[in-house]
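Colleague: Next come a sequence and a model predicted from it.
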Amino acid sequence: MRVLVIGAGGREHALCAAIARSPLLTRLWCAPGNPGTASVAENVAIAADDVASLVGFAQREAVDLVVPGPEASLVAGIADALAEAGIACCGPTRAAARLEASKSFTKTLCDEAGIPTALWERFDEAAPAHDFISRRGAPIVVKADGLAAGKGVVVAATEAEAHAAIDRLIGQGPVVIEECLHGEEASVFVLCDGGNAVLLGAAQDHKRAFDGDRGPNTGGMGAYTPAPALTSPLLEETMDRIVRPTLAAMAARGTPFRGILFAGLMLTDAGPHLIEYNVRFGDPECQAILLRLRSDLLPALLAVPDGALDAFDLRWSDDASICIVLAADGYPDAPRTGSVIRGLDRASAIPGVTIYHAGTVHGADGDLHAAGGRVLNVCATGATLRAARDAAYAAVDAIDWPGGFCRRDIGWRALG
């Protein structure tokens, strides 16, 4: 089977590594890829949102399945364009990708389908949004309605923070203002074929840049799975009250959802509430989850466009898994790139450790250099989460990279 993975981050490195283990695979490409994906796939110099070039490549190379990683290609309509070319894609159409591309679309769907979520309002202009904040007070949540690379959400503890968030976000488009739900956050990942849903796992991540959940929001500084807060009864409640009603509502609209659905949840006293949907694997949650997979991932991904997930039951390791993100100094506001990274072989030799590349490049000198904000994902598995975390941080300490940093408290919710 000939497969093309789209993307260039740690998530795509993890996807490529999992797909590369399949005995069904005959050839694997990653566009554009990174030095890590190059170890398990052939990198192709095509941007993730260059739909026309990606489709053309897939046609020329007789690709059997395309697996998009980032949301940009999905929202740009890669699945639609591939369908027109007769090529299978494990990802939603542009219409179905609105679950991530428009928070107000998802909120409206939740209200219509009776899916538990926070009370909300959408605003197209700043003045009425400011008036709403003045009337409602804080704490309150302000979100960009559209895509914002994981950085378009402000949980405002004060009215001043909420007003500042409106001023910053309204220039990008409409904003959604929500009540502030209280509880523990968690994420559930589900493989969907339009009607059937197969649970991929649950995880908890860490969005803030620094220890103690301080600093600015980021794309994610680490994650672990399984998530102890999401017990089996809560997972089943999430599937029954949130995921399955969503799939039914999307199918009723004529836009069935096929792909990986990422439900961001707040575990409130009244049960799980949907915070938001993403229409692809989370990053870095994907890296942690796929390390626990014991089944062949490729047939399951192919079953998505085929509508055949009712026959699948994936097997998972009982081990815990963790992912620590190493970011360039200055991230997320102004990451400083170009610094040299050494010691990855030494770190990878630690039992249970796997390292994924997220933002690296080989320089003219042959050395590995930082080339982004989030640069490396240091992951580990273990019989317990504490064992996995100890191994991951031992690997972090084995890496020689003065120009980077990481959080030292990933997993604190589960470990105390």
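Modeller: Thanks, I have it. Quantities reported herein were computed from a predicted structural model and do not represent experimental measurements.
Colleague: Every contact and neighbour count from this point should use C-alpha atoms.
Modeller: Will do.
Colleague: mind checking how far Glu185 is from Pro272?
Modeller: Distance, Glu185 to Pro272, using Cα to Cα, to the nearest Å: 9 Å.
Colleague: And the longest helix along the chain, what's buried?
Modeller: The helix that spans the most residues within the chain, counting by DSSP state H, is helix 385-398. By neighbour count on 16 or more other Cα atoms under 10 Å, the buried set for helix 385-398 is 385-396, 398.
Colleague: rewinding a little: what is in contact with Glu185 and Pro272 at once?
Modeller: Leu265, Met266 (Cα atoms under 8 Å, 6 or more residues apart in numbering).
Colleague: more crowded one of the two?
Modeller: Comparing Glu185 with Pro272 by neighbour count (other Cα atoms under 10 Å), the higher total belongs to Pro272, at 25 against 21.
Colleague: Wasn't that one part of a strand?
Modeller: Yes - judged by DSSP: H, G, I helix; E, B strand; the rest coil, Pro272 forms part of a strand.
Colleague: ok, the nearest residue to it once chain neighbours are set aside - contacts?
Modeller: With sequence-adjacent residues excluded and distances taken as Cα to Cα, 6 or more residues apart in numbering, Pro272 is closest to Met266, at 5.7 Å. Listed by Cα under 8 Å, 6+ apart, the contact set of Met266 reads Leu181, His182, Gly183, Glu184, Glu185, Ala186, Pro272, His273, Leu274, Ile275.
Colleague: Reformat these as TSV; add distance to Ala164.
Modeller: Formatted as TSV, these follow (distance: Cα to Cα, whole Å):
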residue	distance to Ala164
Leu181	20
His182	22
Gly183	25
Glu184	26
Glu185	24
Ala186	27
Pro272	29
His273	26
Leu274	25
Ile275	21
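Colleague: try this one side by side with the last:
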Amino acid sequence: MKTLILGSGGREGALVRALSVTTARSDLFAAPGNPGMRDVATLIDLDPLDADAVAAWCGEHDIDLCVIGPEAPLVAGVADTVRAAGIACFGPSRAAARLEASKAFAKDVMESAGVATAACLVCRSEDEVAAALDRFGAPYVVKDDGLAAGKGVVVTEDRDGALAHGRACVAGDGQVVVEEFLDGPEVSLFCLCDGHTVVPLSPAQDFKRVFDGQRGPNTGGMGAYAPLSWIDADLVDRVVAEVAEPVVAEMARRGTPFTGLLYCGLALTSRGVRVVEFNVRFGDPETQVVLPLEGERVGELLWRAATGTLADAPARGDNTPGAAVTVVITNEGYPGPLTRPGEVIGGLDEAAQVEGVYVIHAGTAERDGEIIATGGRVLNIVATGDTLEQARERAYRAVAAIDVPGSHYRGDIARVQAEA
């Protein structure tokens, strides 16, 4: 199967690696990709946001499946154009992608579908934000209604800080969602959907705060691990039945069937499971630890989701790792403005020699034959093992081999279980 992956970050790197297990390099393409994908895929100079160019390239090169990684092309309607050209596409339509593009829309869908989530108010002025903050109280939760690359949410005890974030979001006729704080650990569950059937993958836990011990601002994710031994055995089945399937049915009822990946961000609160947010694509960095646990069936799952045949999806094979851990190495200054972009990365070969480890590039480029750090999240060090403890030890042994001047990483990924 000839496959094109759109995107250039760690999530797309994880998808390319997973597909490379069953797809030859000559049949696997990434646009625009990054240097870490070059060994297993052919990199294409193609703008993922240019829907017409993507569809035309797929047609000219007999692509069987187009997989859209980032949220921006989905919200822009690239999947619609690709499908209209007769090419199977993994990713929701522009209309269905509103589940991520607008938190207010997602709340409306959840209410109609009877899905449990945090109580909220949609605010369009500073006065409305202030009133909502007073209604729900601290800790204050303020969410930019639109796309914000994982950095649009403020959770704080500081009312002035919460109000300032809300004020910035409503400026220029924008809107913001203020909601009640959800206690309890958070869990990420990826659900593959073909418009009617839902197939869940292994649940994972992401570490959002930039510093150890859940300190500092939210980021796009500093690391993750899977599986989660501490959750209830029936949690996945309950989330599929009570969250994913009702939402998929509601989207179909509205005439905007959902196909692709429904990311369910969940809080396991004292009052039960609540939805924190939906995304409409694979999460980063959870994808890096979930896909290795799926073995060789990843390509077929994506194909079946894109072609409406998930009911016939293969079961997970026996020859898969017991656990996976990823640690994110970030550039100095992240998640704020970067202070040292362009530093040369050392130790990549040494890290990859650790058993069970591979390195996925997230924010890198090539300059004069050397790999340099260009993005906020630079590298994902992924380790698999028979146990979580083994995978974690391998991951940090490989992290120690990497040299990115001024870089930072958390030292407690997969150690502070159920508190990330």
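Modeller: Everything's here; your move. Just so we're clear, the structure is a prediction, and the values are computed from it rather than from any experiment.
Colleague: re the thing from before, restricted to buried residues, select the contacts of Met266 of the first structure in PyMOL.
Modeller: The buried residues among the contacts of Met266 of the first structure can be selected in PyMOL (16+ other Cα under 10 Å) with this line:
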select buried, resi 181+185+186+272+273+274+275
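Colleague: closest to Met1 of the first structure among the contacts of Met266 of the first structure?
Modeller: Distance to Met1 of the first structure, by Cα to Cα, is smallest for Ala186 among the contacts of Met266 of the first structure, at 34.6 Å.
Colleague: The closest one falls within a strand, correct?
Modeller: Yes - Ala186 of the first structure: assigned to a strand according to three-state DSSP.
Colleague: show me the residues around it that make contact.
Modeller: Residues near Ala186 of the first structure by Cα under 8 Å, 6+ apart: Ala202, Ala203, Gln204, Asp205, Ala227, Ala229, Leu230, Gly264, Leu265, Met266, Leu267.
Colleague: Now do the longest helix of the first structure: which range of the second structure does it align onto?
Modeller: Aligning helix 385-398 of the first structure against the second structure (TM-score structural alignment) gives residues 388-401.
Colleague: The residue mapped onto Pro48 of the second structure from the first structure in helix, strand or coil?
Modeller: Matched across to the first structure, Pro48 of the second structure falls on Ala48, judged by TM-score structural alignment. Three-state call for Ala48 of the first structure (three-state DSSP): coil.
Colleague: Now Thr26 of the first structure. Nearest residue, chain neighbours left out?
Modeller: Using Cα to Cα, 6+ apart, the nearest residue to Thr26 of the first structure is Met1, at 4.9 Å.
Colleague: Could you check how many residues crowd around the one you found?
Modeller: By other Cα under 10 Å, the residues close to Met1 of the first structure number 14.
Colleague: one step back: between the contacts of Ala186 of the first structure, which is nearest Gly373 of the first structure?
Modeller: Looking at the contacts of Ala186 of the first structure and their distance to Gly373 of the first structure, the nearest is Asp205, at 17.2 Å (Cα to Cα).
Colleague: ok, that closest one touching Thr218?
Modeller: No - counting by Cα atoms under 8 Å, Asp205 of the first structure does not reach Thr218; the two are 10.8 Å apart.
Colleague: more neighbours, those two?
Modeller: Between Asp205 of the first structure and Thr218, Asp205 has the larger neighbour count (other Cα under 10 Å), namely 26 against 20.
Colleague: and that one, what pairs with it in the second structure?
Modeller: Under the alignment by TM-score structural alignment, Asp205 of the first structure pairs with Asp206 in the second structure.
Colleague: which ones are touching its match?
Modeller: Glu186, Val187, Ser188, Gly221, Met222, Gly223, Ala224, Tyr225, Pro285, Glu286, Ala420.
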